[in-house]
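quick one, structure for this:
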Amino acid sequence: MGTTDTSEWWELLPAGIRAQVDGYVLQDARMQAVRAVLEVCRARGLGLHDAELVVHRRYLHHGDRVARTPDSPLDRESLAALAAGCPGRVVAIEAVWDGDTVHGWFVDLLAITDGPAGERALATIHHGTAVRHLGDDRARVARHPSAVVAEQVGRALAADLAVPFHFASPDTPDDGAPRWRP
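As a prediction, the model looks like this:
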C-alpha cells in the first residue's frame, strides 16, 4: 500500500471514526487509533500494517499538536529520588529489555528491593528518549542507544546507592535474558 492509498483509506472511514482516531492520535494513544481504523476497514481488506500506516500519517498531519507521553527522567537526582521511594531497601539496579509493536525495543531501569522483595520501575528508555539524552554523542554510539543510556544512568545510580548494577544483555535486545539474583 502506497502513501496515496493511506489517504484513500482515511477517506473511507466514517466522519465519526475519523474524529475518534484523531482524538486518540492527539492523546498519543497509537494502539487505540490503530484498533479503531482496523476494526472499521478490516472487512474491506485493510491489514494491521496498513492501519498502522494510516495512523502514522495522522501523527504526521497533527505534528506538534500531539500530546506526547513525556520521557522518563534520567538525571541522577530524579532517579535517586524514585529509588528512595521504593518500599524496602534497594539491593540492586537492573536494566532489562522489553519491546512492543509501537516502540520496538526499549530498556526498563528497575530498582530491585528486599524487605519486601520486589522491583519498581524507575525509567523506561525508548529509542527516542535515548537519542535525545545522548544528543551529539549519538553519532559515536555503535549499540542500541537505549542500552547505552541504560548502562550510563544505571551504573551511575547504582554507584550512588552503593549497590550492584546488572544488565544481562547490553549488546543485544533480549527480553528473556537472565535476571539479577542476590
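
okay, CA-based contacts and neighbour counts for the rest of this
OK.

OK, contacts around Val54?
By C-alpha atoms under 8 Å, 6 or more residues apart in numbering, the contact list for Val54 reads Thr6, Ser7, Trp9, Trp10, Val34, Val37.

that one: helix or strand, and which one exactly?
Using DSSP states H and E, Val54 sits within helix 48-62.

kindly report the same for Ala92.
strand 89-100.

can you give the distance of that strand from its chain's centre?
Relative to its chain's centre, strand 89-100 lies at 14 Å (C-alpha atoms, centre = their mean, to the nearest Å).

figure out how far the longest helix seen in the chain is from the centre of its chain.
In terms of residue count, the longest helix belonging to the chain (DSSP state H) is helix 145-161. Counting by C-alpha atoms, centre = their mean, helix 145-161 is centred 17 Å from the centre of its parent chain.

here is the second sequence; please produce its structure so I can put it next to the first one:
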Amino acid sequence: MLTPDGWWDAVEPRLLTQIDEALCTDRLIQAILLLRGEGGPQPRPGLYEAQGLLVERRAELDRQGLLPPEPPPPTTTQLIAKVDAIAAPILAVEACWDGDSRGWCVDLVAIVSRPGRDHDHVDEVRLATLREGSDIRLFNGQVPPWPEAQQAIEHGQAIARHCGVPFHFASPETPDVDLPRWWDTRPAGRTEHPAQQPGGTRRSSR
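Model prediction:
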C-alpha cells in the first residue's frame, strides 16, 4: 500500500501540475478525475481514498502559501449601499443556496417589483455571493454548520430591517437548490410592496 507521499511520487509531473492547479481554484471534482485518470498512480485510488489524498495535498499547498487568498466578505454597510441604489421597489431580502464547481455558496438577493426571469411580477437583484471555502470542507468535517449561511442571516436581517421588508431563508442548516422561494410563500401569489398592503411598513427613506 502506497503512503500519501508515495502516491504523489507516482504521479506524472505534468499531471501533478494540473491537479495542483485544480486544487488552487477549489475544483475538487476535477482534481479527483485527474488523479484517477490516465497518468495517475497505479493501482488507481478509490473515490474516498482519492478525496482524502487531495485534502492532504491541498493542505500542503496551503502550508506552502500557494493557495490564493479568499476575497474579504462584504460588510452590511456595503450591502445596504447596494440596496439603496436599486430603483425598483424592494419587496423582500432573500438568501438561497447555489452551487458550482467549487461547491456550495449562498446568494443574497433583493426581491424587487418588476417582471423577472422566474416570475411574472417579481425579479431578483444579486447583492452578494457568500462562500467560506469549497466542498473540501465536507470531507474534512468543517461543515456543518455553514458559516456563509450565518453571514447571510446576519446581513439579510439587517438589510431587511433597513428596507422595512421581510427576510427569507428557506434552509439555513442544509444546502439545497430545490427550495421554495420568497414568492412561493406568498398567499395566493400576492407580491405587493409592504407599503401597499394593509398595515404595511414603508421602506426606510434615503
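
what about the strands in structure 2?
Here structure 2 has its strands, by DSSP state E, at 90-100, 103-113, 122-130, 167-169.

these: which one's closest to Ala50 of structure 2?
strand 103-113 (17.2 Å; C-alpha to C-alpha).

packing partners for the closest one?
Where contact means 3 or more C-alpha pairs under 8 Å, 6 or more residues apart in numbering; DSSP states H and E, strand 103-113 of structure 2 is packed against strand 90-100, strand 122-130, helix 147-163.

can you add mean neighbour count and distance to Gly52 of structure 2 and give these back as JSON lines?
Putting these into JSON lines (neighbours: other C-alpha atoms under 10 Å; distance: least, C-alpha to C-alpha, whole Å) gives the following:
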{"stretch": "strand 90-100", "mean neighbour count": "23", "distance to Gly52 of structure 2": "21"}
{"stretch": "strand 122-130", "mean neighbour count": "19", "distance to Gly52 of structure 2": "26"}
{"stretch": "helix 147-163", "mean neighbour count": "20", "distance to Gly52 of structure 2": "23"}
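
possible to save those as TSV with distance to Glu60 of structure 2?
Formatted as TSV, these follow (distance: least, C-alpha to C-alpha, whole Å):
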stretch	distance to Glu60 of structure 2
strand 90-100	24
strand 122-130	25
helix 147-163	23
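
which one of the ones you listed lies closest to Leu179 of structure 2?
Closest to Leu179 of structure 2 of those, according to C-alpha to C-alpha: strand 90-100, at 8.3 Å.

average offset of the closest one relative to structure 1?
By mean C-alpha distance after the TM-score superposition for structure 1, the fitted strand 90-100 of structure 2 averages 2.8 Å away from its aligned residues in structure 1.

list the helices and strands that strand packs on?
Using 3+ C-alpha pairs under 8 Å, 6+ apart as the contact test, the elements touching strand 90-100 of structure 2 are strand 103-113, helix 147-163, strand 167-169.

give me the mean deviation of the second one from structure 1.
Compared with structure 1 after the fit, helix 147-163 of structure 2 shows a mean deviation of 1.8 Å (mean C-alpha distance after the TM-score superposition for structure 1).

which outside residues touch that helix?
By C-alpha under 8 Å, 6+ apart, helix 147-163 of structure 2 touches 75-76, 79-80, 83, 90, 92-95, 105-106, 108, 130-132, 166-167, 169, 172-173, 202-204.

returning to that earlier point: closest to Leu66 of structure 2 out of the strands of structure 2?
The nearest among these, by C-alpha to C-alpha, is strand 103-113 at 20.0 Å.

how big is the angle separating the closest one from strand 122-130?
150 degrees (axes from the mean of the first three to the mean of the last three C-alpha atoms, to 10 degrees).

strand 103-113 of structure 2 to helix 147-163, inter-axis angle?
Going by the same axes, to 10 degrees, strand 103-113 of structure 2 makes 10 degrees with helix 147-163.

quick one on the thing from earlier: can you pick the most crowded of the contacts of Val54 of structure 1?
Greatest neighbour count in these, by other C-alpha atoms under 10 Å, goes to Val37: 26 neighbours.

farthest pair within the contacts of Val54 of structure 1?
Greatest spacing in these, by C-alpha to C-alpha: Ser7 and Val34 (14.8 Å).

what's near enough to touch the spatially closest residue to Gly47 of structure 1 that is not a sequence neighbour?
Spatial nearest neighbour of Gly47 of structure 1, excluding adjacent residues (C-alpha to C-alpha, 6 or more residues apart in numbering): Leu38 at 7.0 Å. By C-alpha under 8 Å, 6+ apart, the contact set of Leu38 of structure 1 is Leu46, Gly47, Leu48, Ala51.

map Leu38 of structure 1 across to structure 2 for me.
Matched by TM-score structural alignment, Leu38 of structure 1 corresponds to Arg36 in structure 2.

need the contact list for the residue most central in space within structure 1.
Closest residue to the average C-alpha location of structure 1: His126 at 4.1 Å, with C-alpha atoms, centre = their mean. Taking C-alpha under 8 Å, 6+ apart, we find His126 of structure 1 in contact with His103, Trp105, Phe106, Val107, Ser146.
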